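[1] coordinates only, no sequence provided:
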């Protein structure tokens, strides 16, 4: 009987491989075949690493076959096909960053997290589409067409890690690694019905990843269920940078939370949705309210809080991000203007207008607001926010400067460096996913994953399989 490769948890697939119910080669070939059926329509990949993935799969099967003699112990991601945002280096493969300027920029060595993934047994199956340098898009003047939402190819999948969301949601990878400077892991997760973790700043190495805004850049996993997202996160966390802080809950409390028993869990929600009630659409609000209702039904305490000014936070974050982006890219754009897309180069050059005084003032605001957010998380377990203020909209070239105009709930965790977990909650009547995000205390990823698993168990979206069937 043929093993059912898709919609399996990572731990289930690994066990099947160890018990020889299937092989890494069979799994890899199944995913490559799936990519063949979806790539033309969805453009999830900029490059499919067919040959190297097959070679790695054959080598993995050989290692397992000789394990009794060699003592080889398969890693936690043994045989798991993973895509990487095309800003992440893989030795011998161009890191294009979806830019004409980088089409031949072949990486000399693997990014640090790619080395970790390979050591854990993962199969790197391809480079995932994204906005130009994770900043300029969606756009239609880049070397690759923009990725499209698997739930409806006319819709935007979220960005800038758009291909990471698309490749996982369409069954072209079991998990993906994206980057997140202002929500770029969590937005594709929300719009594509996935789980995405933006970790605490610094706990996942950025070595070998194209920089954007150095003080706000993060890298993290996207997957179809919480336990898979946790497994990939655990494989790439950098122990040298991670805090020694351990989950404060007892083992029994953690297990209760993971099953959906939220007795004693304190959930903060912002007063009047942090001033965004007029902007959130009905579907996104319904998902947010559904998550609140589940927390209440399972014993959690909901606390309405007044967090720091979102307008002040957004303004300071925009100044910092635009200044840091311009510092990295403005000289390159001015030197080779036509090699960059219109959206990207216009956004980059805006940052040249940020003065040193404005940047330093924004950094001072960051310290003040960061302390306020830390204090908020000292008295609660999680801070609950919508995953997005709207469901996925039409794929089109967006207003170049939209992100400077309206406050962005997703930039909060990048600004403070706190971890944030995106979770799908439900689907609209049209079948489009939408969800929420949980922000935790610094180094509180395990607590977020525990509560996320509990929500997942109650919402049961993983059991219904969010992967589109077409």
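    That came through, no problem. On a predicted model such as this, the values are computed, not experimentally measured, just so you know.
[2] please make it C-alpha for all contacts and neighbour counts, starting now.
    Will do.
[3] would you check that residue 221 makes contact with residue 176?
    Yes - assessed by Cα atoms under 8 Å, residue 221 is found in contact with residue 176 at 5.6 Å.
[4] mind listing what residue 373 touches?
    307-308, 416 (Cα atoms under 8 Å, 6 or more residues apart in numbering).
[5] over to residue 413?
    With contact taken as Cα under 8 Å, 6+ apart, residue 413 is in contact with 419-420, 439.
[6] among these, pick out the one closest to residue 73, please.
    residue 419 (31.1 Å; Cα to Cα).
[7] what's the burial count for that closest one?
    Residue 419: 23 surrounding residues under other Cα atoms under 10 Å.
[8] from residue 81, how far off is residue 206?
    21 Å (Cα to Cα, to the nearest Å).
[9] who's more crowded, these two?
    Neighbour count, other Cα under 10 Å: between residue 206 and residue 81, residue 81 has more, with 27 against 18.
[10] quick check, residue 73 in a strand?
    No - assigned with DSSP: H, G, I helix; E, B strand; the rest coil, residue 73 falls outside any strand and is coil.
[11] ok, and the closest non-adjacent residue to it?
    Computed as Cα to Cα, 6 or more residues apart in numbering, the closest residue to residue 73 that is not its neighbour in sequence is residue 67, at 6.9 Å.
[12] what do you get for residue 129?
    In this structure, residue 129 finds its nearest non-sequential neighbour in residue 163, 4.1 Å apart by Cα to Cα, 6+ apart.
[13] repeat for residue 38
    residue 170 (7.4 Å).
[14] tally of neighbours for that neighbour?
    25.
[15] presented hereafter is structure B, for comparison with structure A:
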């Protein structure tokens, strides 16, 4: 059998059913791997071995009694540390909340427990999901398992690093300007920002109310569909939640892409923010692979990345300021430098700026919707560069905003990032697929076809 730490959630479920592995055995194996590997990566802020083992034993007892809750029953998962897990700290990687103990589970945490998943602990993030990677916080920043001298993307940094390193098969992250898809891109895994409103944010520390999403990070597309199935659903107490019947996200995984129409937004990486040559070459190879699989791929045009980024910046900064203003006024020194720098511009945004951004937002949404009259899925770059060295603040600052993820926080369309190859440095490159509202099934369909055709998901980082 494959080493337990590299098993996918689907393979774990099969091993449990065949009784070649048990939840307790798997949890013990992952806790041992975390102890050995995580000191190099800092994926965890807080490991909960007692809680994890109790959940694993409960899952095993249910199995023995013939009760299996579904494909995630007994499967370990990590949770980003802005998502509440009852009894554990929700620190947001910040001194401001370092003593904050969650009194109850977030809705997505409740859903994980209902599915029988085993929660291993809380994972590193950029401070308040915006300020990082930083070295002036209570906890060290997570590192990239492909090369720990490089950053793993963020803000769901521990989620990406831990999944890629085989510390757990599944993780939850959040995405306001790309923070699920950035670590997926940097760490060579699969990260999905579902349609805005598909997954509840209740119990998740907010950054921007109209841009925030919770999303799954996994090593395979099939696992991503499984985890999304577990956490999706209407929540009447989340004002942004959508009442939709959209489910069965993995139903098209084996359908292939023959005759699907794919719009390739080349100008994002060719003109708007010129990509690293190896990233650009990998994107062209993605297009060739999909065409060879039977898809029709054509170049399409949207507003520029700068327009999308400007809208995102005004909305995010304005909404984040409304959350952080009291603390920034009363205890600014408790924030790390990067988070403080990124939050303070919100103090200078006017109501006119915010309203103008929201009006322009409707126009760019209409532009994307217009493309979906002719195309089933869009594809484009995710990150324009492989991950920079984590201690090179200048290069990280230069490259971090060089990405094409924020357009789809602005519009709310589902967007998935996954590995498209390895650069000459040995670090992953990435591609992004975007779909119609609540059509995650087709996005996952295209991603699964590309995954099968290339096998990039079988590559493992040299972390041990």
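    Everything's here; your move. Worth saying up front: this structure is predicted, and the values here are computed from it rather than measured.
[16] and the residue nearest to residue 38 of structure 1, what's its match in structure 2?
    Aligned counterpart of residue 170 of structure 1 in structure 2: residue 165 (TM-score structural alignment).
[17] okay if I get the contacts of residue 413 of structure 1 as CSV plus secondary structure and distance to residue 184 of structure 1?
    Converted to CSV, the contacts of residue 413 of structure 1 look like this (DSSP: H, G, I helix; E, B strand; the rest coil; distance: Cα to Cα, whole Å):
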residue, secondary structure, distance to residue 184 of structure 1
419, coil, 13
420, strand, 12
439, strand, 15
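[18] which one of the residues you listed is nearest residue 27 of structure 1?
    Proximity of the contacts of residue 413 of structure 1 to residue 27 of structure 1 (Cα to Cα) peaks at residue 420, which lies at 30.8 Å.
[19] burial count for the closest one?
    Other residues near residue 420 of structure 1 come to 32 when the count uses other Cα under 10 Å.
[20] that one matches what in structure 2?
    Alignment note (TM-score structural alignment): residue 420 of structure 1 maps to residue 415 of structure 2.
[21] so who does its match touch?
    Residue 415 of structure 2 makes contacts with 192-195, 408, 432-435, 443, as judged by Cα under 8 Å, 6+ apart.
[22] same check, this time on residue 206 of structure 2
    212, 320, 323 are the contacts of residue 206 of structure 2 under Cα under 8 Å, 6+ apart.
[23] quick one: the helices in the stretch 51-200 of structure 1?
    Taking DSSP state H, counting those that start in this stretch as the criterion, the stretch 51-200 of structure 1 contains helices spanning 67-70, 112-119, 162-169, 186-192.
[24] so which of those helices gets nearest residue 135 of structure 1?
    Across the helices of the stretch 51-200 of structure 1, residue 135 of structure 1 has its closest neighbour in helix 162-169 (11.3 Å, Cα to Cα).
[25] what about the closest one, how far off from structure 2?
    Here the mean offset of helix 162-169 of structure 1 against structure 2 after fitting is 0.6 Å, by mean Cα distance after the TM-score superposition for structure 1.
[26] most centrally placed residue in structure 1?
    Using Cα atoms, centre = their mean, the residue of structure 1 that lies closest to the mean C-alpha position is residue 185, 2.6 Å off.
[27] residues contacting that one?
    When contacts are counted by Cα under 8 Å, 6+ apart, residue 185 of structure 1 touches 159-161, 178-179, 196-198, 220-222.
[28] make it 10 Å
    Applying Cα atoms under 10 Å, 6 or more residues apart in numbering to residue 185 of structure 1 gives the contacts 158-162, 164-165, 176-179, 194-198, 218-222, 410, 420-422.
[29] same thing with residue 410 of structure 2?
    Residues in contact with residue 410 of structure 2 (Cα under 10 Å, 6+ apart) are 176-177, 196, 210-212, 308-309, 311-313, 315-316, 357-358, 361-362, 364-365.
[30] okay, buried residues for stretch 208-218 of structure 1 please.
    For stretch 208-218 of structure 1, a neighbour-count test (16 or more other Cα atoms under 10 Å) marks 208-213, 215-218 as buried.
[31] residues near the residue mapped onto residue 349 of structure 1 from structure 2, how many?
    In structure 2, the residue paired with residue 349 of structure 1 is residue 344, using TM-score structural alignment. By the measure other Cα under 10 Å, the count of residues near residue 344 of structure 2 is 18.
[32] repeat for residue 375 of structure 2
    Residue 375 of structure 2: 20 surrounding residues under other Cα under 10 Å.
[33] can you find the partner of it in structure 1?
    Under the alignment (TM-score structural alignment), residue 375 of structure 2 maps onto residue 380 of structure 1.
[34] likewise for residue 293 of structure 2?
    In structure 1, the residue paired with residue 293 of structure 2 is residue 298, using TM-score structural alignment.
[35] hmm, that match is touching residue 267, no?
    No - Residue 298 of structure 1 lies out of contact with residue 267 (Cα atoms under 10 Å); the separation is 12.0 Å.
[36] quick one: which of the two has more around it?
    The neighbour comparison of residue 298 of structure 1 against residue 267 (other Cα under 10 Å) goes to residue 267, with 23 against 18.
[37] let's verify that one: helix, strand, or coil?
    Counting by three-state DSSP, the backbone at residue 267 of structure 1 sits in strand.
[38] ok so residue 224 of structure 2 is a strand residue?
    No - using three-state DSSP, the secondary structure at residue 224 of structure 2 is helix, not a strand.
[39] look up how far residue 231 of structure 2 lies from it.
    11 Å.
[40] ok, now how distant is the residue in structure 1 sticking out farthest from the centre from residue 75 of structure 1?
    Distance from the C-alpha centroid of structure 1, by Cα atoms, centre = their mean, peaks at residue 69 (39.0 Å). Distance of residue 69 of structure 1 to residue 75 of structure 1, given as Cα to Cα: 17 Å.
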